[in-house]
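Visitor: Fold the following, please.
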Amino acid sequence: MIDQTDRKILNILSKDAKASLKELGNACNMSPTAVHLRLKKLEDQKIVTGSKSLIDTYQLGYQTQSFIGIYFNKANIYRTVSKALLEIDEVVECNYTTGNFSLLIKVVCRDNKHLTEVLSNKIQTIDGVARTETFICLEQTFTREIEF
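Guide: Prediction:
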């Protein structure tokens, strides 16, 4: 189980993965060594599984972000299709869902032409994919982690 101090550490790290042990310690009234031990415990429990930097893909020329619903032509192919999608660099997120489609994926492309190529030549050619429904994101208003 995690306590309030663990939650505070997790909330800080969810906003700034580069927060130093000293910064975490100051926020929690603990020594950096004590924070390190808590982080090790959270990692051992698989609550913390890594850290990442957020990269503004738009600034790097990837200006089309879309969400694509994938419909299967037969049941029980979720894992096979998911593995094939993992091989497509432009697919940055994959979710098995309820509702009209079986998978909802997030795709990042340079432009609409690039998106069309990814859809036609990579996603729609996967065995078991019956059809897709694409939603182009006009603006990402915000993204955040949940508070603990």
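Visitor: Please count neighbours and contacts with C-alpha atoms only from this point.
Guide: Fine.
Visitor: Spatially central residue for the chain, please.
Guide: In the chain, the residue lying closest to the centroid (CA atoms, centre = their mean) is residue 93, at 5.3 Å.
Visitor: Could you check how far that one is from residue 15?
Guide: 20 Å (CA to CA, to the nearest Å).
Visitor: Helix, strand, or coil at the residue nearest to the centre of the chain?
Guide: Under DSSP: H, G, I helix; E, B strand; the rest coil, the three-state class of residue 93 is strand.
Visitor: how near is it to residue 103?
Guide: Taken as CA to CA, the span from residue 93 to residue 103 is 10 Å.
Visitor: repeat for residue 138
Guide: Distance of residue 138 to residue 103, given as CA to CA: 21 Å.
Visitor: Compare neighbour counts for these two and give me the winner.
Guide: Shown here are residue 138 and residue 103; by other CA atoms under 10 Å, residue 103 has more neighbours (20 against 10).
Visitor: Find the nearest non-adjacent residue to the more buried one, please.
Guide: With sequence-adjacent residues excluded and distances taken as CA to CA, 6 or more residues apart in numbering, residue 103 is closest to residue 96, at 4.6 Å.
Visitor: how many neighbours does that neighbour have?
Guide: Residues lying near residue 96 (other CA under 10 Å) number 13.
Visitor: Check residue 22 too.
Guide: For residue 22, the count of nearby residues is 16 (other CA under 10 Å).
Visitor: One more, please, to line up against the first structure:
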Amino acid sequence: MKLDEIDKRIIGALQADGRRPYSRIATELGVSESVVRYRAQKLEQAGVLQVVGIADPLRIGFDRMALIGLKVRPGSLDAVCHAITAFPETSYVAAIAGSYDVIVEVVCRDTAHFTEVLTQRLHHVDGVLSTESFLVLEIHKMAYGWGVGEVATTAELA
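Guide: Okay, here's the model as predicted:
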């Protein structure tokens, strides 16, 4: 999907505040509310945009958060990623370049839950050769407002 300037500005506005009313975004961009609503829905349907509430898991009762680097058997990257995305504990799964083939973020209730996810499920995914875990001690930044810049007002667009 090719994004134009209005799409990018809608994304930027919703990244800054996912609860911002379409009417306010429309006013800031100098377009109608229906244009903003239609475009936001189109962006969501295309998988470009997802508006969700983000919470720090370590502050809402989850005691273990970790990043896990995986080395996978050649030719099994897509199957491994697909299998792991089905785990309810995974919040991020990405194929990467470097020392690992996949990086996974998991959020678990406690050490026992993390141990079960790692040793009883992740290690049993066909194609996983090895793992290395990095426990998150404290989150200093969790941001999702990248890539589209600031929202311009009508005056700035003119």
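Visitor: Report the TM-score for the pair.
Guide: For this chain pair, the superposition-based TM-score is 0.84 by TM-score structural alignment, normalised by the length of the first structure; 146 aligned residues with a CA RMSD of 2.2 Å.
Visitor: So the closest residue to the residue nearest to the centre of the first structure other than its chain neighbours: helix, strand or coil?
Guide: Counting by CA to CA, 6+ apart, residue 93 of the first structure lies nearest to residue 106, which is 4.9 Å off, once chain neighbours are set aside. On the three-state scheme (three-state DSSP), residue 106 of the first structure is labelled strand.
Visitor: in the first structure, which spans are helices?
Guide: Along the first structure, the stretches classed as helices by DSSP state H are 4-15, 21-28, 32-44, 78-86, 112-118.
Visitor: Tabulate these in CSV, adding columns for distance to residue 61 of the first structure.
Guide: Shown next, in CSV, are the helices of the first structure (distance: least, CA to CA, whole Å):
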stretch, distance to residue 61 of the first structure
helix 4-15, 25
helix 21-28, 34
helix 32-44, 35
helix 78-86, 22
helix 112-118, 11
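Visitor: thought the residue nearest to residue 103 of the first structure was touching residue 77?
Guide: No - with contact defined as CA atoms under 8 Å, residue 96 of the first structure does not reach residue 77; the gap is 11.1 Å.
Visitor: quick one: residue 68 of the first structure and residue 105 touch, right?
Guide: Yes - at 5.3 Å, residue 68 of the first structure counts as touching residue 105 under the criterion of CA under 8 Å.
Visitor: what's the distance between the residue nearest to residue 103 of the first structure and residue 116 of the first structure?
Guide: Residue 96 of the first structure sits 23 Å away from residue 116 of the first structure, going by CA to CA.
Visitor: Of the helices of the first structure, give the one that comes closest to residue 60 of the first structure.
Guide: Residue 60 of the first structure lies closest, by CA to CA, to one member of the helices of the first structure: helix 112-118, at 14.5 Å.
Visitor: Name the surrounding residues that touch that closest one.
Guide: Residues outside helix 112-118 of the first structure that contact it (CA atoms under 8 Å, 6 or more residues apart in numbering): 64, 90, 108, 109.
Visitor: on average, how far is it from the matching bit in the second structure?
Guide: Overlaying the second structure shows helix 112-118 of the first structure at a mean distance of 1.7 Å from the equivalent residues (mean CA distance after the TM-score superposition for the first structure).
Visitor: for that helix, the distance to its chain's centre please.
Guide: Averaging C-alpha positions (CA atoms, centre = their mean, to the nearest Å) puts helix 112-118 of the first structure 21 Å from its chain's average.
Visitor: Could you do stretch 40-48 of the second structure as well?
Guide: Worked out by CA atoms, centre = their mean, stretch 40-48 of the second structure lies 15 Å from the chain centre.
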